[in-house]
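In: I'll drop the sequence and a predicted model, then ask my questions.
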Amino acid sequence: MDLLHYPFMVRALIAAGLVGLTAPAIGTYLVQRRQAVMGDGLGHVAMTGVALGFLLRSSPVWMATAVAIVGAIGMEIIRSRGRTSGDVALAMLFYGGLAGGVMIINLAPGGSTTNLISAMFGSITTVAPEDIIAMVILAAFVLAVTVGLRRQLFAVCQDEEFARVTGLPVRALNLLIAVTAAVTVTVAMRIVGLLLVSAMMVIPVAAAQRITRGFAATLGLAMAISLTVALTGSAATYYIDVPSGSTIVLLAIGVFMAMTALSAPLARRRAKAARAAEEVCTRDDVKV
C-alpha cells in the first residue's frame, strides 16, 4: 500500500478512523432523541470558529471547538425552554454562524474562502500533525462520554421524565450530549467537513437500525460501518482524486441501501421464527 509511504495520508487515515468511531457514537443518541439535524446546525456555527482561528492566527480546530460548544449550549437552552419561537432562534444561530464565518475569513490576513471551503467539505491534505493531536484528545473525550455513560445517556434520550424520576441529572446530561456533539463536529472537520458531518452521525446509525435489535447492537454496528466507510473513502480519495467528505458520505449511503435490501428478508425470517415459537407455546398450553 503505497499510500502509507506519505505522511499526509497516514495522518488522513488516522483522522478518518477517529471520525468513523466518534460520529455514530454520539449520532446514535441524537437519532434516538430525534435530533438528527443537530450536527448540521453545529457545523454551521463551527464555521465562525474556523474563521476566527485564521483571524487570530490560532488553531482552527480548537477555536471551532470552543465556538461550537458555545453554540451547542445555546441550542440546548433554546430546546429545553420549548418555546414556539425556538425554531426561529435556532435558524438565526445556524445561518448567523455560516454568514459570520464567511465574513470573518475575508477579514483574516492570509485567509480566503478556499480555507473555509476545505473546512466545509473536508480535504485529506489539510490534516496537519497538530490537528491529529487535537483530534485524538477530542475523540477520547467523545468516546469516554458516549461509551462510559451509555446507560445514563440512553435513559435521558428514551424518556426524560422517567430519567428525572430515577434521580438522573437530566439537564446536565442533556448539556453533555450537546457539548459532545459539538466536539464531534470539529473532530470530523478535516476529513468529512462541517457541512457533511451530520450525515456521518445519522446514516451509519440508520443503516445499523435496519438489521439490529437493541441499542448496544445498533451502536456497535453503526461504529463499524462508519469506521469502514471513513477509511475506505479516505483511501479512495488518494487513488482517484475525489473529495474525501462526499466520497465517505456516498459510501455510507450505499451501505444504507444495502442494509435496507437485507432487512426485508431478515424481517420475514424473524417473523417466521416468532410464529413458529408462538405455535410451539400454544401446543404446549393445549397439552397442559
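Out: Right, received. Where do you want to start?

In: switch to C-alpha atoms for all contacts and neighbour counts from now on
Out: Will do.

In: Scan this structure for its longest helix.
Out: Using DSSP state H, we find that the single longest helix of the chain is helix 244-287.

In: Would you confirm that Ala178 contacts Ala72?
Out: Yes. With contact defined as Cα atoms under 8 Å, Ala178 reaches Ala72; the gap is 5.3 Å.

In: Quick one: list the elements packing against the longest helix of the chain.
Out: helix 113-121, helix 197-209, helix 215-240 (3 or more Cα pairs under 8 Å, 6 or more residues apart in numbering; DSSP states H and E).

In: now what about the second one, what contacts it?
Out: Applying Cα atoms under 8 Å, 6 or more residues apart in numbering, the contact partners of helix 197-209 are 20, 23-28, 31, 36-40, 43, 185, 188-189, 218-219, 221-223, 225-226, 249, 252-253, 255-257, 259-260.

In: Also the first one?
Out: With contacts defined as Cα under 8 Å, 6+ apart, helix 113-121 is touched by 47, 50-51, 101-102, 105-106, 126, 189-196, 243-246.

In: so how far is it off the chain centroid?
Out: 19 Å (Cα atoms, centre = their mean, to the nearest Å).

In: how far does the next helix or strand after that helix sit from the chain's center?
Out: Note on helix 113-121: by DSSP states H and E, the next helix or strand toward the C-terminus is helix 129-148. Taking the mean of its C-alpha atoms, helix 129-148 sits 13 Å from the chain's own mean (Cα atoms, centre = their mean).

In: let's bring in a second model and compare:
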Amino acid sequence: MDILFSGFFQRALAGGLLIGITAPLMGVFLVLRRLSMIGDTLAHVTLAGVAVGFLTGFYPLGAGLIFAVAASFAIERLRKAYKTYAELSIAVIMSGGVALASLFFTLGKGYNADVISYLFGSIYTLDTTDLLVVGIVTIAVVSVIAVFFKEFFLLSFEEDAASVSGLPVKMLNMLITILTALVISTAIKIVGSLLVSALLTIPVAISLLLARSFKTSVILSVVIAEIAVVAGLVIAGIWNLAPGATIVLLLIALLVLILAGKKGFSV
C-alpha cells in the first residue's frame, strides 16, 4: 500500500486524471462523427515523433506532439480531396505513421527500449515536465470545447446543416482534429499508443448506453473514464500490473456488464 503514497504514483494519478478528462471529451465528438479510428492513426504518428525525439535528443513527448499536429493537418487535407471516401485519409496517414515508426526504430536501436515503453504506456515515469504539458493541453481542450460546444454538437450530428447555417465548418473540423492530436500525443505515455484509442472511445460507448441526452453523455463519459483511471492505477499499483492495460480492461469489463444488464432488462 505504500506505493499509493509515493511521489511517482501521485504524479501518475495526476496525469491519468487529466487525460481522463480530455480523452472522453474529444472521444464523444469523434464517435458521433464515426472517426473513432483516428485515435489509432494519430497514436502511430506520435510514436514516430517520439522515436525522432530520442534519436535527436529532443523532448520525446514534444516531438510526438509536433508530428501528431502535422498529421492532423494532413488528414484534413486528404479528407477534402476524398470527400466521398473520407476514411481513406485515416488509412493513408496510419500507414505512413507505422512506416515512419518502423524506420526510426531501425535507425535508433539503442533507444528501442525507451520508445517501446510508449507502445504500452509508462505512466509511472511521468515527470514534472510531462505533467505540465498534459496540464496545458487539458486547459486548452476544455477551454476550446467550452467556447465551441454548440458548434461541435451541430457539426457532429449534421455537418451539412452546420455548413448551411453559416458555421465555419473547415475551421471547426481542423480544430477538432488538432485537439485530438494534442490529447493523443500526451496520452500515449500514460496508456500507450496501442491502447490510447480505448480511452477515447470506450467511456463514450458506455455513456451512450446510459445517457438520455448529449450533455449527460459527455459528463458521464468523463466520470466513467476518471473512475477507471483511479481504480486501474490503484489495482495496478497494489498487484504490480500494467497500469494502462488495467485501466482499459476495467473499461471493457464495465461495458460488458452494462450491455449484459440492459439485455436482461429488455427480456
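Out: Okay, I see it. Just so you know, these numbers come straight off a predicted model, no measurement behind them.

In: Give me the TM-score for this pair.
Out: Once superposed, the chains reach a TM-score of 0.93 (TM-score structural alignment, normalised by the length of structure 2), with 267 aligned residues with a Cα RMSD of 2.0 Å.

In: now, which of the contacts of helix 113-121 of structure 1 lie within helices?
Out: Using DSSP H, the contacts of helix 113-121 of structure 1 in helices are 47, 50-51, 101-102, 105-106, 244-246.

In: Just the element for the residue most central in space within structure 2, please.
Out: The centre of structure 2 sits closest to Ile184, judged by Cα atoms, centre = their mean, with a distance of 4.0 Å. Applying DSSP H and E as the criterion places Ile184 of structure 2 in helix 169-191.

In: Make a ChimeraX selection of the buried ones in the ones in helices among the contacts of helix 113-121 of structure 1.
Out: Buried residues within these, by 16 or more other Cα atoms under 10 Å, are selected in ChimeraX with:
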select :47,50,51,101,102,105,106,244,245,246
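
In: what's the closest of the ones in helices among the contacts of helix 113-121 of structure 1 to Ile78 of structure 1?
Out: Ile78 of structure 1 has its nearest neighbour among those in Met47, at 20.4 Å by Cα to Cα.

In: wait, what's in contact with the residue nearest to the centre of structure 2?
Out: Contacts of Ile184 of structure 2 by Cα under 8 Å, 6+ apart are 23, 39, 42-43, 46, 68, 196.

In: could the residues you listed go into TSV alongside neighbour count and secondary structure?
Out: Output for the contacts of Ile184 of structure 2, formatted as TSV (neighbours: other Cα atoms under 10 Å; DSSP: H, G, I helix; E, B strand; the rest coil):
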residue	neighbour count	secondary structure
Ala23	30	helix
Gly39	29	helix
Leu42	34	helix
Ala43	33	helix
Thr46	35	helix
Ala68	31	helix
Val196	28	helix
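
In: returning to that earlier point: just curious, which of the ones in helices among the contacts of helix 113-121 of structure 1 is nearest to Met63 of structure 1?
Out: Of those, the one sitting nearest to Met63 of structure 1 (Cα to Cα) turns out to be Val50, at 6.3 Å.

In: Tell me the spacing between the closest residue to the closest one other than its chain neighbours and Ser234 of structure 1.
Out: With Cα to Cα, 6 or more residues apart in numbering as the criterion, Val50 of structure 1 has its nearest non-adjacent residue at 4.6 Å, and that residue is Pro60. Per Cα to Cα, to the nearest Å, Pro60 of structure 1 is found 21 Å from Ser234 of structure 1.

In: quick one: which of these two has more around it?
Out: Legend: neighbour count by other Cα atoms under 10 Å for Pro60 of structure 1 and Ser234, higher for Ser234 (27 against 24).

In: Could you report the distance from the more buried one to Ala277 of structure 1?
Out: Counting by Cα to Cα, the gap from Ser234 of structure 1 to Ala277 of structure 1 is 46 Å.

In: Could you do Arg83 of structure 1 as well?
Out: 48 Å.

In: Measure how buried the residue lying closest to Gly71 of structure 1 once chain neighbours are set aside is and give me the count.
Out: Of all residues not flanking Gly71 of structure 1 in the chain, Val45 sits nearest, at 6.4 Å (Cα to Cα, 6+ apart). For Val45 of structure 1, the count of nearby residues is 30 (other Cα under 10 Å).

In: What of Leu132 of structure 2?
Out: Counted with other Cα under 10 Å, Leu132 of structure 2 comes out at 12.

In: what's it in contact with, if anything?
Out: Counting by Cα under 8 Å, 6+ apart, Leu132 of structure 2 touches no other residue.
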